[in-house]
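Asker: sequence plus predicted model, see below.
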Amino acid sequence: MCAIAGIFDLYQQADIDPALLQRMTDIQQHRGPDQRGLHREPGVGLGHRRLSIIDLSGGQQPLFNEDHSVVVVYNGEIYNFPALMRELQQFGHIFRTQCDTEVIVHAWEQWGTRCVEHFRGMFAFALWDRRQRSLFLARDRLGVKPLHYAVLDNGHLIFASEIKALLAHDQLRRDLDPLAIEDYFAYGYIPEPRSVFRQIRKLEPGHTLLVRHGSAPGQPRRYWDVPFQRHSIISPEHAADELITRLREAVRIRMVAEVSLGAFLSGGVDSSAVVAMMAQTSDAPVNTCSIAFDDAGFDESPYAHIVAERYRTSHHTERVQQHDASLVDTLVNLYDEPFADSSALPTYRVCQLARKRVTVALSGDGGDENLAGYRRYRWHLHEERMRALLPLGLRKPVFSALGKLYPKADWAPRPLRAKSTLEALARDSVAAYFHGVSIMKDEMREQLFSSSLKRDLGEYRAIDVLRRHAATCPADDPLSQVQYLDLKTYLPGDILTKVDRASMAHGLEVRVPLLDHKLVEWISGLPPDLKLQGGVGKYLFKQALTPYLPGDLLYRQKMGFSVPLADWFRGPLKARLQASLASPVLAGCDMFNLGYIQQLLHQHQSGRRDHSAPLWSLMMFESFLRQLLKEPGHSAERQAA
């Protein structure tokens, strides 16, 4: 795994500042601690930091074609590169290395912008073609690897794996995007293509951007989407066998490495399934690692041990202190923008543990989105059946009124939280799902934001993100539609971002077999009732895994990789939270209603409400602002402006 960075002069062919290019590249050294490579020519500069995984001696980047007219910097792994190499050799292409990077330059020569359609893996790369005077940026289909870019006022297009590298360019404006702030406090992360900075964009998963010298960048082009094309008649038994066969292949091709390799083993279904497939493929014991917590309600390590013993893995467990306040500012440095998923804390620690023993780790990420594992899918389908009984015109006034009258009961089991259900029934399907996944509901953000921030937002609302994706959704059933929304937003914006930054902070490469695009395509075509049946999520997956994993593990209540935030904020993190929310940084930015923030704090610490997610999002935003203001040339007054 690696980091890339670069500068492209859109209109001139002036020399690229070598010190600037080196600074943008080296600020990402944690992603590629083994080697650095730079290439400059008039009007373009490319930088690369390498974490050596395959062809340790011959895969240095930037990497060129035979006559040096095409050069690439690349972050990722293309798992089908041996087959592609053989295919390209039949077209007459000559290879000098045995690494997957060289496949990219020859695939570009052979297929042009459609080269990405031939790649199977995770990747983000930038390719410069001197003859065509063009820069080609590409990101993998599901968004496992990140790519950020910005067009500056001086005519430069800059790009990098992480935002911090773009911030090294003194021509980049640091003004924040109010629309991204609205998104952040709704979702807990900032969905693609926005970033917290108005000038910086994220290249969306499954997209490319072709930029030609002498013209302004156009719009990114989508080259792939989750198809949700229903399979022809398939029996559950045949589907279960096919699923295991496809999963086993996805795991096998991700076990190719010239360095130590292992897996995360949380004790959940997905990571356990990956380890089971690895154990059948490997002659040596699989290296596995897990995190243990003191709070039994959040500790899955006993289940991880059951799987480790069954497959005789070389297993390592580390007990961590969950409420490690020192990690808060560390996380902000990693993510470069506000990020409110509190499971980033244990994710950071498990990556730290894994890196002590391996350089590559396989994970079970993506199973919940693919196979309908989230509990919210079950509730959404219940509500959809009720919404189907009455048209929206009748539902909206009746259930809106009932929702306002019913008391809020955060402490109660989900079936007794009728207020949320009533509010959902008053909405259309997309609005109801948005209401369910929001960490701050519409009415909360309305009270939180200052009048100046609301004025900057105008008519924009965070639900527009989901509506944009819903408009292009190829599925026609309610379950597939919300899965599609998560695959487009929550998966890349939260889950994959969390794991990428946490793992790369330790120079660890994480591979995700459940997000193999061929596997994702096949799973998307399964009937919805094979994914969610009788209230059981991942129904087919669990049936298929019955020979490999114990029933107690497969059918236990989903726990998730979460932390007890509500209790922390009333205990060990209480003082830190109070200090953050009383910070002059929040007061000086003129974005928030400070009285409402204190109201949230008092309601939570009194035990009357659970505001842990909104409070965590505010705490992380305050830390982000505080660190941003430390940059040269910044002041509280400038940030407020």
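Answerer: Yep, that arrived.
Asker: going forward, measure contacts and count neighbours with C-alpha atoms only.
Answerer: OK.
Asker: for residue 344, see how far away the most centrally placed residue in the chain is.
Answerer: Nearest to the mean C-alpha position of the chain, by Cα atoms, centre = their mean, lies residue 496 at 2.6 Å. Separation of residue 496 from residue 344 (Cα to Cα, to the nearest Å) stands at 11 Å.
Asker: the residue nearest to the centre of the chain contacts residue 143, doesn't it?
Answerer: Yes - the pair residue 496 / residue 143 is scored as a contact, 7.3 Å apart, by Cα atoms under 8 Å.
Asker: and the comparison structure, right after this:
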Amino acid sequence: MCGIAGYVGISAFWGEPVLHRMADAQVHRGPDGEGYLAEGLIGLAHRRLAVIDRDGGKQPLHSADGRYVLVYNGEVYNYRQLRAELSDLGHRFTTESDTEVVLTAWIQWGRAAFDRFNGMFALAIADLERGEVVLARDQFGIKPLYLADDGDGRVFFASELRPLFVTGAIAPKPDDRTVYRYLRFRIHDDTARTFFHGVTRLMPGETAVLTSDGGIQRSTYTSLYADMDALAAVPAPYDRAAQGRFRAALDRAIQARLVSDVPVGTALSGGLDSSAVVASIHRMMATTAAADDTRSVGTTQQSFSAVFPGERNDEERYVDTVAATCAEALQVHKVRPTPDRFLVDLRDFIRTQEEPVISTAPYAQYCVMREASQHVTVMLDGQGADELLAGYLPYYLVHLRGLRGGRVAGEAFRSIDVLWRLGRTRLTDTLGRRRRVPTVNLLGRDFAETYRNERFPMVRNDIKARLATDLFRHSLPALLRYEDRNSMRFSVEGRLPFLDTALVRTVWSLDSSAIIHHGWNKRALRDATVDLLPRLVHQRRNKIGFTTPEDSWFQRIKNDVYLIFASRSFGARPYFDQRAVLQAFEDHVAGRGGVETMTFWRMLNVELWLREFIDTPPASEAGGWGPVEPARVAIQRVAGSDTDQSADPQVLPKPDFVPNPEKELLTPGGAWARFPLHTDLIATGDDVSALAVNRVGEFYKQGAEMPLSVQQLATAGPWYLFVSEKVVAVAQGRIFNVTDIRSGAWARLLSRYVLRTPYGVGLGHPATMQLAVQEVGLPRVLAAAAAGAVGKAVGRRGLFYRVAGSAVRAIDGPTEYSAYPANVSAKLAPRDPDRVAQEISSAIRAALPAEFAERFAGTVIIDANDFGQDILGQDADLPDAVLVEAFADNPLGQAREQTPFAVVVAQAQTGVAVQSGGQRVGHTGG
């Protein structure tokens, strides 16, 4: 297993650095070695994960005459048979690797060789004599291969997408049609298009010839699809002999995938498919005749599972039951993914997959592969069996529609439990009066209109035809991408016994009753394992697999998800209707919505993918992953926020005598020295007076050690303590998660007409408008709205808040720049701010040394941001109008600077203003 890359159309001098960058960008695919070819206008790069013939098999591999050069990613399991056949034809081999067999087969049979390979592969063969490169991908598309041209006659290809972008010739841009189909139909990887505009994938069973003039000639090489159609047309009856043929084909497929010079393990979800693989290997290990086949497994089979204790989709009891049948010959390694660890891994997971994924389910597999990499290099699992043998519940409907006569009623009766599971969600929504919201209603209007004619038709009444489309187009290709990226991220080779050409042909040669019969799917597999698996697993009819408990996880991480949906970048995308998404998510969290978590995940995934690959394109020196970050820091960085500085040990708090960045104070009525004080986050229940005393005391203690000029500024005149009204409200518990506020119809309606600004949503959110209604009553809010509308008509601003009052003006909504939890919360004005100011002042006068306390002139509770200032309470000796000037341009609160307190010192009328932190700046007035 490896990573390959290359180009056609660049001279060797310029091409070699490009090849190294492309290889480095996928070093995780091949940490055991590297190799390069740059000759003429052709370049090839290879990163090797050594699995077979670790000493031989180095690539690029040259033919004996030097004309052909191969780079190859994958395994051909029937290479020994092909080697014997080629030897009989006169070819000689110098290594024990399948790589040499692949190249020799190409030399002997040309493109017809590809259909002789039973395995997984993506390869590039350079014909140095003709100056062209042939690409090919296995019949199922297990191994990926991407290509793109730069429009100037150069074509690039690689096992992953990032290597294409680090060339510097291909710019990552979103493919809007693919994004739409993903958001609207929950589909991707079904065509040659990718999520990146102009970048395509080689399709399963496809070959492409790249010529030196930039040409790309694609064609399908395989006869597998035609063979399946022919076999389905004249199927054999599913009888005892057919059962034997299926079981023999499955055993051969598993045995072939155990060939390895490195340790081999298995994935065990607890479902029928993976359990069948584990149990089959266990039986082989106990058979003397199969000893050579299972040597790579060792004396104890290493298996890996993801479990979710206490969750509905937990399969631990099935895993344990399978393990009990194997006793000491099986060691099960369990990973327990959690939503908190998901936040830690989220950015890496997004980068690993390179394109959006259908749900959070692949993350469970990601965790399994990470654990497996500590023990084995090769992993077998049951991927592909669902598409081969109708493992998903909707296949029952396809099966029923394809029946004729009285068989329909009988089959439907035997499938009643499955049909109930299919329909209960819709029934629950109906009984609970939950309105299902179509996904298209959450999309940007122009975006949805542009692609409104897109369709996703499916075969509805022919089970084999439906399975064939899902095997090669609609379902499995996406799962294979997840498998490839998750395994190779941790330098593990994944092998899939059910995706064996001989096994597929065997299934298609049989009557469809081998697939579904009498209400049981996967009939052939159940028959083949009746003596291997415990009844609890063998008789399972519920499909789960490697998934996550997404519903409960989204409740756990709802604040983090909301932060992203409420962000400015999400709102600026053409793909989403931000207001509709936020409302739908709030309804969902409150249990009254009709939108699935998978829908929210797709929107979330697109946004994070855009931030990772489009907003910040991969650097040219890309490669490798950095250290794991703390969960909250990780999600904020993914979300484009750097608010929680206290959680990141690399970010130091702002010194008390340094101003907030780019915040200068210019006041025409006088001069002030202003010192914003950094604090840790203030939470509900904290004693604001005690915190203020502590920080002010530290400030004056530090000031005694500062240069004389700073000491003079800090002590030159009367001083005041300005306190953010936000932290007072937070400490009083007057802050609420927006998803916990049930917004009424009036609140939802009125909030639509409120302008959101970069400094906050104000009442432009249904949750904050609902708080306003609860604070002062709906009549007053309606009167204020009417006054505001009249004011706009005559050019007067601010009438809304004059009528609504300061309590409404001080209501804040979630803002992207605020620190957690303010970024996902709504907040009321503090209760009795004058009394709070008096309490803080009394505490300061009682605690500070006399020389400082004597000049203390009072506390000011202020709502100050870049949009305006409003004094809510104070016990100072100056009018509000004068005090407001002290914060004409400098917000207080728990935003990026986390400065909810500020010492403000009144200066003499010197003709200059003083910048916070003690620096002098030009003054514009008296």
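Answerer: Everything's here; your move. Source: prediction; values computed, not measured.
Asker: quickly find the element holding the alignment partner in the second structure of the residue nearest to the centre of the first structure.
Answerer: Under the alignment by TM-score structural alignment, residue 496 of the first structure pairs with residue 480 in the second structure. Using DSSP states H and E, residue 480 of the second structure sits in helix 476-489.
Asker: and that helix against the first structure, how far off on average?
Answerer: If you overlay the two and look at helix 476-489 of the second structure, the average distance to its match in the first structure is 1.3 Å (mean Cα distance after the TM-score superposition for the first structure).
Asker: contact partners of that helix?
Answerer: 28-29, 140-144, 188-190, 352-353, 357, 362, 365-366, 369-370, 383-384, 387, 470-471, 493-494 (Cα atoms under 8 Å, 6 or more residues apart in numbering).
Asker: try 6 Å
Answerer: 28, 29, 142, 189, 353, 366, 369, 470 (Cα atoms under 6 Å, 6 or more residues apart in numbering).
Asker: residues in contact with the alignment partner in the second structure of residue 64 of the first structure?
Answerer: Using TM-score structural alignment as the criterion, residue 64 of the first structure maps onto residue 62 of the second structure. Listed by Cα under 6 Å, 6+ apart, the contact set of residue 62 of the second structure reads 68, 69.
Asker: what count of nearby residues applies to the aligned partner of residue 583 of the first structure in the second structure?
Answerer: Correspondence of residue 583 of the first structure to the second structure, assessed by TM-score structural alignment: residue 567. The criterion is other Cα atoms under 10 Å. On that basis, residue 567 of the second structure has 20 neighbouring residues.
Asker: the one 10 residues further on now?
Answerer: Residue neighbour count, defined by other Cα under 10 Å, stands at 19 for residue 577 of the second structure.
Asker: what do you get for the one 3 residues further on?
Answerer: Residues near residue 580 of the second structure, counting by other Cα under 10 Å, number 15.
Asker: same check, this time on the one 3 residues further on
Answerer: The number of residues packed around residue 583 of the second structure, counting by other Cα under 10 Å, is 18.
Asker: got it, and residue 345 of the first structure?
Answerer: By other Cα under 10 Å, neighbour count at residue 345 of the first structure equals 23.
Asker: now swap in the one 5 residues further on and tell me
Answerer: Using other Cα under 10 Å, the number of residues around residue 350 of the first structure comes to 24.
Asker: what do you get for residue 446 of the second structure?
Answerer: So residue 446 of the second structure, with other Cα under 10 Å, has 12 neighbours.
Asker: just give me the neighbour total for the closest residue to it other than its chain neighbours.
Answerer: Among residues not flanking residue 446 of the second structure along the chain, residue 574 sits closest, at 7.5 Å (Cα to Cα, 6 or more residues apart in numbering). If you count neighbours by other Cα under 10 Å, residue 574 of the second structure ends up with 15.
Asker: specify the local secondary structure of residue 574 of the second structure.
Answerer: coil (DSSP: H, G, I helix; E, B strand; the rest coil).
Asker: same question, residue 123 of the first structure
Answerer: Criterion first, three-state DSSP; result for residue 123 of the first structure: strand.
Asker: under the alignment, what does it map to in the second structure?
Answerer: Match for residue 123 of the first structure (TM-score structural alignment): residue 121.
Asker: you'd agree its match is up against residue 74?
Answerer: Yes - counting by Cα atoms under 6 Å, residue 121 of the second structure does reach residue 74; the two are 4.2 Å apart.
Asker: in the stretch 451-600 of the first structure, which spans are strands?
Answerer: 509-511, 532-533, 536-537 (DSSP state E, counting those that start in this stretch).
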